[in-house]
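**Student:** Give me a model of this one.
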Amino acid sequence: MEKLYGQRTAGVLGYSHFVGGYAGVQAEFARILYGNTNLLKVPQDLPDEKALFLSDVVPTSFHAVKEAGVQPGDTVGVWGLGPIGLNVVQWLRNVFKASRIVAIDNVPERLKMAKEKWGAEVINFETDTDVSEKIKQCFPNGLDRSIDCAGFRYSKSLLHKAQSALGLETDTSEILNEMIRSTKKFGTIAIIADYAAYTNQFLIGGIMEKGLRLIGCGQAPIQKYWEVCLCHIEKGEFDPTAILTHRFPLEKTPDIYKRFDNKEDGIIKVFLETKFSKPPT
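**Tutor:** Alright, predicted model coming up:
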């Protein structure tokens, strides 16, 4: 990482040696480095299902909206409706008070959730293959903010699929290019999705000529937002369980990863229970 980026960022539990090589925590027991700084005391009446996601997706999605600089009344695009993207949509609607939200994905259950729960205008990129043109029809002046919650894994064109297969690029620029075309002049693009190294055909001229702010959100500083996120949960302004679709015992983890990766059975977010978990609420 230091050679690639110039500096190292941080170590992340459960990631590769690229970010520290620290063992993961999907186990009955785990040794937590600096555990005294990684504990948040939660109210006794807060269900496990709401408390657990304060460790990751809730503050990460809040961080993305915060870094994007969203203001009340903004029009905001969200690319990718996995757990982070759906949580971003909820933050935008309930807390940051965006006026209009457009959500882009190709999984019907996720598009339906964004539309029905939080009033997002949705685009299925398999039906509307020119996403930028579709957004232009709905938002002639462009979006105020665009947030990438999808990332490098989803090559759509034959060109990028071939380049990835041949090792000519590690990440696809397709989503970022859609965002550049869809965001208004002097608007903001924020990236909370994973990107690793190099991409081709990146529309860098659009960043400069349109005066866009391109913000890499980085690995979210979870502890920074714990208390504010917990406050919104307690007030009923944000519900982490809104995207919770399944609950499984810990030993099912390998199978669940496979099914989630294949987008099977409507799985969006899973609660993995250990012998320490309280009964389902």
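**Student:** rest of the way, CA atoms for contacts and neighbours
**Tutor:** Noted.
**Student:** what's the closest non-adjacent residue to residue 225?
**Tutor:** residue 59 (5.6 Å; CA to CA, 6 or more residues apart in numbering).
**Student:** Now the helix or strand where residue 232 lies: buried residues?
**Tutor:** Using DSSP states H and E, residue 232 falls within helix 222-234. By 16 or more other CA atoms under 10 Å, the buried positions in helix 222-234 come out as 222-223, 225-227, 229-230, 233.
**Student:** Run through the neighbouring helices and strands of whatever helix or strand comes next after that helix.
**Tutor:** Scanning forward in sequence from helix 222-234 by DSSP H and E, the next helix or strand is strand 244-249. Where contact means 3 or more CA pairs under 8 Å, 6 or more residues apart in numbering; DSSP states H and E, strand 244-249 is packed against strand 269-273.
**Student:** angle of the strand it packs on against strand 244-249?
**Tutor:** 30 degrees (axes from the mean of the first three to the mean of the last three CA atoms, to 10 degrees).
**Student:** Mind giving me the packing neighbours of the helix or strand hosting residue 175?
**Tutor:** In this assignment (DSSP H and E), residue 175 forms part of helix 174-182. Under the contact criterion of 3+ CA pairs under 8 Å, 6+ apart, helix 174-182 touches helix 131-138, strand 143-148, helix 204-209.
**Student:** one more, for comparison:
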Amino acid sequence: IDGRVRQPGKGADRPRGFTGEPPRTARVGAPMLPAALFSALATFGTATQSAVSGGAVAMARELSPERARVLDRLARLGPRGFLEFTEALMAATGKMTGGLLTAEDLTLVPTIEACTRDAEATLAFAPWSDEDAEARSEIVTAIDGRGTVAIAAYEVHEIGVPIPELGLLAPGYAAPVRRGERRIAPGVPCGIPAAIALVGEGGVVQGGVGFTLGRIRDVRATLARAPAALEPSLRAELQALGKGAAVATLQVGKGDPQSWVLRA
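**Tutor:** Prediction:
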């Protein structure tokens, strides 16, 4: 499920474009993470939106009442909960501030795509990762009692536009429109790599492995050399890679799932 930030500007006229340094608001993209999370839940999950969001809402109440209010509405209404905060989002990042974000951008739906598999069908990768891209991600992976595996990669963006009213930081991944240059179409995903893979054998997924730092090409080669994703072999490959961390949750045989983090 592709939850990458999208290029903004859906439904708006093409701006003239900037000739100098664009404002930070011009780099704010359309957020897709809430829609991707709830799409995953609706497609593959069994719990309710409120149940899976309860922990995040509780944590936010201690840190930011404004953010807790946003998360609570998302938990109750799903992605359309964002529409209740359209006015605040537009005031902070919309046309009047030099930004491209529109209300129509907030209605975009994430795509569900087939994974890219290796020749032996032991590895399945996110299909949208450029092999030369450098991943700098956080990884979450888990297995439930029925052996269903989930893995996700996300970036903690440090560059963006603060929206104090909502307790949020609008992500600064979009490409500003520059005069004389071709405009990237609204709705196109921004280039954010995901160095994650599902690992398995005989068509059965056994676990998920992700790298927090590394070039996608190197990550794929590392996992291909240790397709069973056993800790000793993956640790050796990670140390050879020389940087980053590997995060994995694995179901080995009929035993309990094993989770671990390796750092180099």
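**Student:** Please work out the TM-score for the two chains.
**Tutor:** Superposed pair, TM-score by TM-score structural alignment, normalised by the length of structure 2: 0.28. Supporting alignment: 117 aligned residues with a CA RMSD of 5.6 Å.
**Student:** related to what we said a few turns ago, helix or strand: which one has the residue nearest to residue 225 of structure 1?
**Tutor:** For residue 59 of structure 1, the host element (DSSP H and E) is helix 57-67.
**Student:** Counting neighbours, what do you get for the nearest residue to residue 75 of structure 1 once chain neighbours are set aside?
**Tutor:** Among residues not flanking residue 75 of structure 1 along the chain, residue 100 sits closest, at 4.8 Å (CA to CA, 6+ apart). Using other CA atoms under 10 Å, residue 100 of structure 1 is surrounded by 17 other residues.
**Student:** Surely residue 100 of structure 1 is in contact with residue 76?
**Tutor:** Yes - contact criterion CA atoms under 8 Å: residue 100 of structure 1 and residue 76 qualify, at 6.4 Å.
**Student:** if I look at residue 209 of structure 1, how far off is residue 94 of structure 1?
**Tutor:** The gap separating residue 209 of structure 1 from residue 94 of structure 1 is 33 Å, by CA to CA, to the nearest Å.
**Student:** do residue 148 of structure 1 as well
**Tutor:** 19 Å.
**Student:** what about the two, which has more around it?
**Tutor:** Each of residue 148 of structure 1 and residue 94 has its neighbours counted (other CA under 10 Å); residue 148 has more, 25 against 15.
**Student:** Cross-check the contact I'm expecting between that one and residue 178.
**Tutor:** No - at 10.2 Å, residue 148 of structure 1 does not count as touching residue 178 under the criterion of CA under 8 Å.
**Student:** just to revisit the earlier point, in contact with the residue nearest to residue 225 of structure 1, which residues?
**Tutor:** Residue 59 of structure 1 makes contacts with 220, 222, 225-226, 229, as judged by CA atoms under 8 Å, 6 or more residues apart in numbering.
**Student:** Tell me which helix or strand comes right after whichever helix in structure 2 runs longest.
**Tutor:** What stands out as the longest helix in structure 2, according to DSSP state H, is helix 49-63. Sequence order places helix 65-77 as the next helix or strand after helix 49-63 of structure 2, per DSSP H and E.
**Student:** What is the helix or strand following that next one packed up against?
**Tutor:** Following helix 65-77 of structure 2 in sequence order, the next helix or strand is helix 86-93 (DSSP H and E). The contact analysis (3+ CA pairs under 8 Å, 6+ apart) places helix 86-93 of structure 2 against strand 160-163.
**Student:** which of the residues in the strand it packs on are buried?
**Tutor:** Buried residues in strand 160-163 of structure 2, counting neighbours by 16+ other CA under 10 Å, are found at 160-161, 163.
**Student:** any idea which strand is longest in structure 2?
**Tutor:** strand 204-211 (DSSP state E).
**Student:** tell me which strands and helices that one is in contact with?
**Tutor:** On a contact count with 3+ CA pairs under 8 Å, 6+ apart, strand 204-211 of structure 2 meets strand 138-143, strand 149-154, strand 196-201, strand 245-250.
**Student:** at 10 Å instead, please
**Tutor:** strand 123-125, strand 138-143, strand 149-154, strand 196-201, helix 216-225, strand 245-250, strand 258-263 (3 or more CA pairs under 10 Å, 6 or more residues apart in numbering; DSSP states H and E).
**Student:** need the contact list for residue 246 of structure 2.
**Tutor:** Residue 246 of structure 2 is in contact with 139, 195-196, 209-214, 219, 234-235, 238, 260-264, counting by CA atoms under 10 Å, 6 or more residues apart in numbering.
**Student:** again, 6 Å this time
**Tutor:** 210-211, 261-262 (CA atoms under 6 Å, 6 or more residues apart in numbering).
**Student:** Adding neighbour count, write those residues out as a markdown table.
**Tutor:** Shown next, in a markdown table, are the contacts of residue 246 of structure 2 (neighbours: other CA atoms under 10 Å):
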| residue | neighbour count |
| --- | --- |
| 210 | 27 |
| 211 | 28 |
| 261 | 14 |
| 262 | 15 |
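**Student:** Redo those residues as CSV? Include distance to residue 246 of structure 2.
**Tutor:** As requested, the contacts of residue 246 of structure 2 are arranged in CSV below (distance: CA to CA, whole Å):
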residue, distance to residue 246 of structure 2
210, 6
211, 5
261, 6
262, 5
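**Student:** Now flag whichever of the residues you listed is closest to residue 153 of structure 2.
**Tutor:** Among the contacts of residue 246 of structure 2, residue 210 lies closest to residue 153 of structure 2 (CA to CA), at 7.7 Å.
**Student:** now the residue lying closest to the closest one once chain neighbours are set aside: how far from residue 70 of structure 2?
**Tutor:** Among residues not flanking residue 210 of structure 2 along the chain, residue 196 sits closest, at 4.1 Å (CA to CA, 6+ apart). Using CA to CA, we find residue 196 of structure 2 at a distance of 29 Å from residue 70 of structure 2.
**Student:** same question, residue 222 of structure 2
**Tutor:** Distance, residue 222 of structure 2 to residue 70 of structure 2, using CA to CA: 40 Å.
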